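A.B. asks: sequence isn't available, so here's the structure alone:
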C-alpha cells in the first residue's frame, strides 16, 4: 500500500501527530512527535480497527486477517470455528455500523437457537431409540 501511495506522490508521515494547527476548519500545519512542523491544507488519517474480543483469546478461535485488522472468522450463519460460539457485528466485520451489527446479531441469535433446537431433537430421537 505504501508503495502505491508513494507512486502517486503521496507523502506518508509515520511520526505521530502531536498537534493540528489552524482555526476551525482551516488547517494550516501539523506538529509531529519528531519535532517537525509540516504545513498543509488537508489531513487523511487512518484509524486502527480493534475489536474488543480479547476475552475470547483463550478459545483460539480462527480469525480473518483483513486490511482493516484481525477479526473473528465466521460462516454464513455467524458460527465461529467453535461449534457452540456465534459472533456478529463489528467483532467479525470492521465496517459494521450499529444497524448492521443489530441485524447480524439478530441473525446469529436465530442461528444459535436453531442449532440448540436441532440438538434437542437429536437427543429426543436418541432417547426414543433407546426405549425401543
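C.D. replies: That came through, no problem. In this text, all values refer to a predicted model and were calculated from it rather than measured experimentally.

A.B. asks: can we go C-alpha only for contacts and neighbour counts from here?
C.D. replies: OK.

A.B. asks: which parts of the helix ranked longest in the chain are buried?
C.D. replies: Longest helix in the chain by number of residues (criterion: DSSP state H): helix 98-131. Taking 16 or more other C-alpha atoms under 10 Å as the neighbour-count basis, helix 98-131 is seen to contain the buried residues 101, 104-105, 107-109, 111-112.

A.B. asks: contacts only, for the closest residue to residue 17 other than its chain neighbours.
C.D. replies: Among residues not flanking residue 17 along the chain, residue 32 sits closest, at 4.5 Å (C-alpha to C-alpha, 6 or more residues apart in numbering). Residue 32 sits next to 15-19, 38 when contact means C-alpha atoms under 8 Å, 6 or more residues apart in numbering.

A.B. asks: could you flag which of these are buried?
C.D. replies: When burial is judged by neighbour count using 16+ other C-alpha under 10 Å, no member of the contacts of residue 32 is buried.

A.B. asks: so residue 70 is in which element?
C.D. replies: Secondary structure assigned from DSSP states H and E places residue 70 in strand 69-72.

A.B. asks: what residues sit buried inside that strand?
C.D. replies: Taking 16+ other C-alpha under 10 Å as the neighbour-count basis, strand 69-72 is seen to contain the buried residues 70-72.

A.B. asks: take this one as well and set it beside the first:
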C-alpha cells in the first residue's frame, strides 16, 4: 500500500468492490482491504443478480477485483483492526501492522449469521440449511421443508416459505406459543405443526435426510429453514463513534445494524457504510448497488473538499 489514499474501503465483498469501482472510475485513489470472510462463502451460487444469475460468489469477487484493478484500484488481503481520526481524515491499521491514511472511509464489513444452537445446522448452512427463500427457494421448490421456530418471526418465515412448497412442517422448538390466529393461518395453508425441541439434523453423505425431535424421533426432510440473528460487524465503526441499532421484526429483536442515510452516510462525518452492515436484507445485487451509491456520494463529498481548498488557495494568492 501507499501511505495515503482518497478512500480506504474496509471489506471487499460486493458492496466494497461496487464502491471501489465507482470511485476508481471517478479517478480517485482507492485501496480495498479485505479480511477474506464473505458472508455467502458457504453458498455454491448466488441468485437474483441480473446478468450473473447462478454465478459462484467467489467468481463474482474475482471478477470485481479484476475490474477495480483495471481502473487503478488496489486490493489488499488483510484485517483492519483499528481506525482513528486525524486532522486530514483517518488513519487505518491492519493486523499485520501496516498503516495507511485516507480522506474518507467506506466500511462494508457485512454481518455475521448467528445460528441456533442445533447440532448439524452450522455444517450444512448455505447448502440445505437455509433462511432466505429468494436466495435458495427455487433450488428446493416442492421439496419436503422444515422450519425451526426460535421466535415469533417463525410465523412470517413459515408462511413465506409456503410459496415454494406444499410439504412444510413447522417445528415449534423454542418459540413461544403461537396465537390462535397464527394457528388458523397454518391450518388454512396446510402447514403441519410438530411440537418438541429439535435435537439435531440428520444427513446421509452430502444430503440432509431429516430432523431429530426430542420424543418424536427423526422426521424426514429434504431442507431445513432456520432464522439466524443478523449481527453487524460494527466494532470498527463503533470505535469511531458511529451509532448502531437493534434490528427488529414485530416484537422480536433479530439482530443489529448501522443506521445510515440513503446513500450510506453515517452519524460520523467522513465515514460511510454499504451492504449488509447497514442493510441486513440486502442481497448481493443490492449490496453492490449500495456500494456504487456510496462511492458516488463519497466522490461528491471529496469534490466539495477539493473545490474549497482551491478557493482558499486562490484567495490566499490574491492577498499575497
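C.D. replies: Structure received. Model, not experiment: these values are computed from the prediction.

A.B. asks: how many other residues sit next to residue 281 of the second structure?
C.D. replies: 13 (other C-alpha atoms under 10 Å).

A.B. asks: that one pairs with which position in the first structure?
C.D. replies: Residue-level alignment of residue 281 of the second structure against the first structure, with TM-score structural alignment as criterion, gives residue 95.

A.B. asks: tell me the centre residue of the first structure?
C.D. replies: Geometric centre of the first structure, nearest residue: residue 94, 3.2 Å, by C-alpha atoms, centre = their mean.

A.B. asks: and that residue, how far is that from residue 84 of the first structure?
C.D. replies: When distance is defined by C-alpha to C-alpha, to the nearest Å, residue 94 of the first structure is 23 Å away from residue 84 of the first structure.

A.B. asks: what does residue 25 of the first structure give?
C.D. replies: Using C-alpha to C-alpha, residue 25 of the first structure is found at 50 Å from residue 84 of the first structure.

A.B. asks: with residue 69 of the first structure instead?
C.D. replies: Distance, residue 69 of the first structure to residue 84 of the first structure, by C-alpha to C-alpha: 24 Å.

A.B. asks: before we move on, what about residue 131 of the first structure?
C.D. replies: As judged by C-alpha to C-alpha, residue 131 of the first structure and residue 84 of the first structure stand 29 Å apart.

A.B. asks: the stretch 1-150 of the second structure: strands as residue ranges?
C.D. replies: Shown for the stretch 1-150 of the second structure, the strands assigned by DSSP state E, counting those that start in this stretch span residues 4-10, 30-34, 74-77, 80-85, 90-94, 99-107, 111-114, 129-130, 145-148.

A.B. asks: so the longest one corresponds to what in the first structure?
C.D. replies: To tie it back to what came earlier, the one meant is strand 99-107 of the second structure. The aligned range for strand 99-107 of the second structure in the first structure is empty, by TM-score structural alignment.

A.B. asks: that strand vs strand 30-34, what angle?
C.D. replies: 80 degrees (axes from the mean of the first three to the mean of the last three C-alpha atoms, to 10 degrees).

A.B. asks: what angle sits between strand 99-107 of the second structure and strand 90-94?
C.D. replies: Using the same axes, to 10 degrees, strand 99-107 of the second structure lies at 100 degrees relative to strand 90-94.

A.B. asks: now the first one
C.D. replies: Inter-element angle recorded for strand 4-10 of the second structure and strand 90-94: 60 degrees (by the same axes, to 10 degrees).

A.B. asks: which residues in the first structure does strand 4-10 of the second structure align to?
C.D. replies: Residues of the first structure matching strand 4-10 of the second structure by TM-score structural alignment do not exist; the stretch lands nowhere.

A.B. asks: other SSEs contacting that strand?
C.D. replies: Contacts defined by 3 or more C-alpha pairs under 8 Å, 6 or more residues apart in numbering; DSSP states H and E place strand 4-10 of the second structure against helix 14-25, strand 30-34, strand 99-107.

A.B. asks: again, only this time at 7 Å
C.D. replies: Strand 4-10 of the second structure makes packing contacts with strand 30-34, strand 99-107 when contacts are defined by 3 or more C-alpha pairs under 7 Å, 6 or more residues apart in numbering; DSSP states H and E.

A.B. asks: same check, this time on the last one
C.D. replies: Strand 145-148 of the second structure sits against strand 168-171, strand 223-225, with contacts defined as 3+ C-alpha pairs under 7 Å, 6+ apart.

A.B. asks: how about the ones you listed, which one is nearest residue 82 of the second structure?
C.D. replies: Nearest to residue 82 of the second structure, of all these, is strand 223-225, at 36.3 Å by C-alpha to C-alpha.

A.B. asks: from the chain's centroid, how far away is the closest one?
C.D. replies: When distances are taken as C-alpha atoms, centre = their mean, to the nearest Å, strand 223-225 of the second structure is centred 20 Å away from the chain's centroid.

A.B. asks: next SSE downstream of that strand?
C.D. replies: The first helix or strand that comes after strand 223-225 of the second structure along the chain, using DSSP H and E, is strand 229-232.
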